[in-house]
Every structure is written in structure tokens, then in C-alpha cells.
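Novice: sequence first, then the predicted structure:
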Amino acid sequence: MSRTNQSSVSGFLLLGLSRQPQQQQLLFMLFLSMYLATVLGNVLILLAISTDSRLHTPMYFFLSNLSFVDVCFSSTVILKTLHNHIVGSQAISFSGCFIQVFFVIVFAYMDNFLLAVMAYDRFVAVCHPLHYTTKMTPQLCVLLVTGSWVTAILNSLLHTLLMARLSFCADNRIPHFFCDVSLLKLSCSDTYVNDMVILTVAGLVMIAPFICILISYIFIACAVLRVPSTKGKWKAFSTCGSHLAVVSLYYGTIIAIYFNPSTSHSAETDTAATVLYTVVTPMLNPFIYSLRNKELKGALRKVTARKRYPT
């Protein structure tokens, strides 16, 4: 029965951000520009960290992973939108939609986990500076990142397989520019199990890292307040400024979407907030980290100089 119903829907239609031709052209140029800026900025950070031995530290190891995930996240979300605009189609295949769902969930989870891991790294650096090198060992860093990948992939696989068993036999129009868990609204099957898994497993996996970030920053704030001099307080807290800015931007948009009453916002505001955390945040991350970090800015200058004046 499930297979028969599924076969009645060979694909879906991504309605995108606008149906006005003039707006579509403008949005295409805007999305293309943001995607190129995202790729360029994050690739430069990856090159700077990999080529500068001074940046081979836990903080930059986690930042390089975040940059890699941001490039993958943007590619997963934006490339299909750009492709559909070029070919003049809104279609995405049934399998293609579920593959996109899988990778969107993986990279969304990875952003969440990496921000939590980076908060823990800043907690150790500020609250236990004398033991930083002994606590944040290369083995622990690799274990934290590997554990994040495994958890993200397994959870995404769970959600995707549960969604793939559903029947889609009616409306195939997705009022969005990419496939995500909102696909459940189009199913003509009972989605109770899916809803419960999202509420419990996904809720726990998303909220637990956020709680870890909050706890880390509570301890960091307490440690900073105990520093006697104003200059010392600023120096201690400045090491967390970039990460705190990224956390605020990332979770601010997610809270705006998922934790506001449904009557307080429309589909348009939901889409705008989704664009912020799937497109804008990955683009801004390199700028936030590089503008506030002298070591990273110096490494970026070396990379760009090497590109301009190759030896």
C-alpha cells in the first residue's frame, strides 16, 4: 500500500521564495552572490588554518570543521535552487528530495554540535587556562568532532527513513526553496511516529548542545567577573566574542522560527528566518571570526598574498 501511494508521486515542486518573475531574477542573483561569498570566505579560512602552523590549535581545528560544514550546508540548500532557476523548473525528484532532507538535517545538527564543542573549548580556555593543553588534547578534539558526525548522521538517517516510509499521494507542492522535515505536512499517511521522534529525539539532540553552550558561558562569565582589572576582563572575554556572535545569530533565527506561537508569524516570516540560518549565517561566519581575530586575519593576508603573488 505504501509503495503504491508513493509511486503516485514521482517528485515534488519547490515553489521557492517568490512567484514574481522580477523578484525571482533578483533573488537568483542574491542567492548566487551569497553562495559565492560563503564558499570563498570559508575556503579561505580552511586554507589559512591548514597552512599556518600557529593556527593548529583546538579552537581553529573546530573552526575549520565549522567552515567545512557551512560550505556543505549552503551547497545542499542553495545549489538546487540555483539549478532550478537556470533550467526554468521547480521540480525535484522523490529520491532527490529525501537525499536533500538527509543532508540538510546532518549539517544542521553538525552546526549545532560544533557550536557546543567550541563553547566547551572556550570554557576550558577561560576557566582552566593552565590546564588547557592537557585537557584539550588532539585525541579529545578528534573524538568530539567524530562523535558529532556519527550522532548527526545516525539521527538524520532515522528521520529520513521514517519519512521515506510515508505515502505522498496528494499535493506535491513544497512552499519552500528546499526539502526539509516540513515535507511531513504533504503526507497522506499517519505521521504520529515521525512527530514523536522529532519532538523527543530531535528535540533532545538540538536542545542539549544549546544547554551546554549556556552553561559554558555562565561559567565563563563568572570567571571573567573575578578578573580584577578591566583590561584583563576584556582580554578574557574577547576570546569568546566571535563564537558568541555566531551562536546568537544561529540560535536567534531558530528560536524565531520554532519557539514563537504559530499565530505570531506568517509563512513569509518563517521563510525569511530560514534563509537567515541556512544561507546568511554560513556566509557571515567567516567575516565574524576573521574580523575579531588578529591571528586569523594575519593568516588570511598570507593566503591572499600567496594567491596574488605566487612564488
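Specialist: Arrived safely. Residues are numbered from 1 along each chain as shown.
Novice: every contact and neighbour count from this point should use C-alpha atoms.
Specialist: OK.
Novice: how far away from the center of its chain is the biggest helix by length in the chain?
Specialist: Ranked by number of residues, the top helix in the chain under DSSP state H is helix 94-127. In terms of Cα atoms, centre = their mean, to the nearest Å, the centre of helix 94-127 is set 6 Å apart from its chain centre.
Novice: would you tell me what the next helix or strand after it is?
Specialist: helix 132-135 (DSSP states H and E).
Novice: quick one, the next helix or strand after that next one and helix 94-127 angle?
Specialist: Following the chain from helix 132-135 toward its C-terminal end, the next helix or strand by DSSP H and E is helix 138-164. If you take axes from the mean of the first three to the mean of the last three Cα atoms, to 10 degrees, helix 138-164 sits at 150 degrees to helix 94-127.
Novice: mind listing what's buried along helix 138-164?
Specialist: For helix 138-164, burial by neighbour count (16 or more other Cα atoms under 10 Å) applies to 141, 145, 148-149, 151-153, 155-160, 163.
Novice: what do you get for stretch 207-214?
Specialist: For stretch 207-214, a neighbour-count test (16+ other Cα under 10 Å) marks 209, 210, 212, 213 as buried.
Novice: from the residues you listed, which land in helices?
Specialist: Counting by DSSP H, these place 209, 210, 212, 213 in helices.
Novice: export the buried residues of helix 138-164 to TSV and tack on distance to residue 237?
Specialist: Formatted as TSV, the entries for the buried residues of helix 138-164 read as follows, by distance: Cα to Cα, whole Å:
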residue	distance to residue 237
141	22
145	24
148	26
149	29
151	31
152	30
153	34
155	34
156	35
157	38
158	39
159	38
160	40
163	44
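Novice: putting a second one here so we can go through both:
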Amino acid sequence: MTDTLFDPVELMNHGIDLRAAALRVLTCTDPLQKVEATRSMRAFIDMEMVRLDATVDLTADADFEQNIPGRPEKPELVNALKVPKRSANTPEGRAGMIHALAHIEFNAINLALDAMVRFPNLPADYYWDWWMVACEEAHHFSLLSNHLATMGASYGDFLAHNGLWEMAEKTRHKLADRMAMVPRTLEARGLDACPVMRDKLYQAGDVDGAMILDVILNDEIGHVIVGNRWFLYACEQNNIEPVLTYRQLSEQYNAPKGRPPYNIAARRAAGFYEEELTHLQNQFSRAAPQ
């Protein structure tokens, strides 16, 4: 598919603002075009065609909320409880697992782009951090959708839910809330889940799928690091204590609980406080059968 979101001639003559480009990709409804657009932007950045204006309020357009996120008609989005659980022990089950992961990564592209677009007047590093995350999430989606094709399926063939984006909408007004609930909670849960799913795929003989999960796990540690970095920034700006604030926000937004076993090493590498890790380990110990 040809990328039509960015005209190279237009960029050569006028360039583009990074956040405006992020908005253009965010509103794109075609998954493959969204992925190709992130790749194109990398080349434009390397050629110094991209500038950054952190001051513009890109949410001022009356249709802003209606236009995001750009996504295709399928998959059909249903309540999370109506999405069938998939076993790695059957070909259809493995395809369903890979599809669920692809859906998470597609949402993650939009979440990273929305973080860039929605919050103005932050340090430049904030926007470049989240652009890097968007590019890596697009790569993950590409890996998974290509692997799904080897199973005779495509993104959109299975039911999916909208939990990630629903949390993004709830936290759209405050940076600390968004960083706490999305990267620090929902994406951090992926650090715990990835090794479990990887091992299931290995045991089922899907070595390629398992290797993709290894790539995702390694990158996701970096993404949670980014979330932690800007959560702490927001706490410092507001003179609030991060550990207590995180617990309060988790209660306020009824954040989903983590599921053991917890990947303590990955969470530590991603920047969680030892106090938080000890709390998780204690929860796990109480939940474990005696």
C-alpha cells in the first residue's frame, strides 16, 4: 500500500510539525497505512523535514474527539467479558491469541500518538519519547499481523474489546493520570503477561510467535520507562508524592488489578519503586496456594 498521509514534495517545500504529523497518523483508519506512515516519518525526521511546536492546542477542533482514534470497521469491539479466551493448543486458538496481541499493539500506536497530540507545552523530549514508542508499537503490530497472515487470518477476523482506549478517554484531561493508568498500569501488565504467553507459544510449537513476544517484551520495558519518566515529571510539577498518588489514582479509576506471576525483574528495569514491587510480591504470596 502506498502511504498517502505525507506528500514528500509538500514536506520538502514546507516541512511538518511533529505533533501535527502525529495527529494525522492518529486519525488514519487503515492499519497498514498507519504503520507505513510511521515508517515514512522516520525518514522525514532523518532528513530534517520535521520541526516541533509544543505550544499548539491540537484538541481545539470541535470534531477532535469524534475523529480519534482512527481505526478500521473491524474488529468488532465488544465487552471484554464477551471476547472468547483462546488456547494455544489449537491452530484457531493460537491465531486468536496473536490477533488479541495485534489489537493491543494497534491500540498502543494510537495511545502513544494521542499522548503527543493531547498534552501541549511539555518538554521536547516528551514528544520525541512518545514518537519513538509509536514507531516501535507500529513495528510490533506489523510483526504480529504478518504472523497472523501465516495462520490464514487477518487483523479484524476476531472479536476484540476497547479497554485500553476507554482508559485513555477517562484520563484525557491530566498528564499524571494518563501516565499512571496507561503505561504504568495497563502496559505494565504486559510485562507480566508476555513471558506467560511466550512460553505457551513455545510449548505449542509456534517458535516464530514466541520470538515476536521476546521482541515486544524487550521494547515494552522501554515504553514503561517512558511512562514512568513522565509520570514522575508530572508529580514533580504538581508537588505530589508519586507512590501515594499512583495508589490514589488506581482507586479513582478502578484500575484493573495485576495478575500474577509478576515479572518483577522487568518492572524493576522499567523504573518501578522497590516499595511497589514489594507490595506486588506480598500480594502474590498471599494469593499463592499453601
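Specialist: In hand now; what should we look at? Given the structure is predicted, the values throughout are model-derived calculations rather than measurements.
Novice: what's the TM-score here?
Specialist: Counting by TM-score structural alignment, normalised by the length of the second structure, the TM-score of this superposition works out to 0.32. Behind it: 145 aligned residues with a Cα RMSD of 5.7 Å.
Novice: what's downstream of the host helix or strand of residue 65 of the second structure, the next helix or strand?
Specialist: Taking DSSP H and E as the definition, residue 65 of the second structure sits inside helix 64-67. Using DSSP H and E, the helix or strand that follows helix 64-67 of the second structure towards the C-terminus is helix 91-118.
Novice: buried ones in that next one?
Specialist: So, applying 16+ other Cα under 10 Å, buried residues of helix 91-118 of the second structure: 94-118.
Novice: kindly report the same for stretch 36-49 of the second structure.
Specialist: When neighbours are counted by 16+ other Cα under 10 Å, the buried residues of stretch 36-49 of the second structure are found to be 36, 37, 38, 39, 40, 41, 44, 49.
Novice: now swap in stretch 128-137 of the second structure and tell me
Specialist: Within stretch 128-137 of the second structure, the residues that qualify as buried are 129, 130, 131, 132, 133, 134, 135, 136, 137, counting by 16+ other Cα under 10 Å.
Novice: just the closest of the residues you listed to residue 175 of the second structure, please.
Specialist: residue 130 (13.0 Å; Cα to Cα).
Novice: touching, the closest one and residue 115? I think so.
Specialist: Yes - Residue 130 of the second structure lies in contact with residue 115 (Cα atoms under 8 Å); the separation is 7.1 Å.
Novice: residue 237 of the first structure: neighbour count?
Specialist: Residue crowding around residue 237 of the first structure was assessed by other Cα atoms under 10 Å; the count is 18.
Novice: give me every residue that touches it.
Specialist: When the contact criterion is Cα atoms under 8 Å, 6 or more residues apart in numbering, the partners of residue 237 of the first structure are 220, 221, 224.
Novice: ok so, going back, for the longest helix of the first structure, packing partners?
Specialist: strand 11-14, helix 58-87, helix 132-135, helix 138-164, helix 203-225, helix 230-258 (3 or more Cα pairs under 8 Å, 6 or more residues apart in numbering; DSSP states H and E).
Novice: mind redoing it with 10 Å?
Specialist: Packed against helix 94-127 of the first structure by the contact rule (3 or more Cα pairs under 10 Å, 6 or more residues apart in numbering; DSSP states H and E) you find strand 11-14, helix 58-87, strand 91-93, helix 132-135, helix 138-164, helix 203-225, helix 230-258.
Novice: quick revisit: turn the buried residues of stretch 207-214 of the first structure into TSV, including distance to residue 253 of the first structure.
Specialist: Listed next are those as TSV, based on distance: Cα to Cα, whole Å:
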residue	distance to residue 253 of the first structure
209	16
210	14
212	19
213	16
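Novice: nearest to residue 226 of the second structure among the buried residues of stretch 128-137 of the second structure?
Specialist: When those are compared against residue 226 of the second structure (criterion: Cα to Cα), the nearest one is residue 129, at 6.8 Å.
Novice: I'd like to know how far that closest one sits from residue 105 of the second structure.
Specialist: The gap separating residue 129 of the second structure from residue 105 of the second structure is 17 Å, by Cα to Cα, to the nearest Å.
Novice: same check on residue 131 of the second structure?
Specialist: As defined by Cα to Cα, residue 131 of the second structure lies at a distance of 14 Å from residue 105 of the second structure.
Novice: same deal with residue 200 of the second structure?
Specialist: Between residue 200 of the second structure and residue 105 of the second structure the distance is 19 Å, computed by Cα to Cα.
Novice: could you pull out the helices in the stretch 151-290 of the second structure for me?
Specialist: Across the stretch 151-290 of the second structure, reading from the start of the chain, the helices by DSSP state H, counting those that start in this stretch fall at 163-170, 175-181, 188-203, 207-237, 242-252, 264-269, 274-287.
Novice: quick one: closest of those to residue 18 of the second structure.
Specialist: When the helices of the stretch 151-290 of the second structure are compared by Cα to Cα, helix 207-237 sits nearest residue 18 of the second structure, at 18.0 Å.
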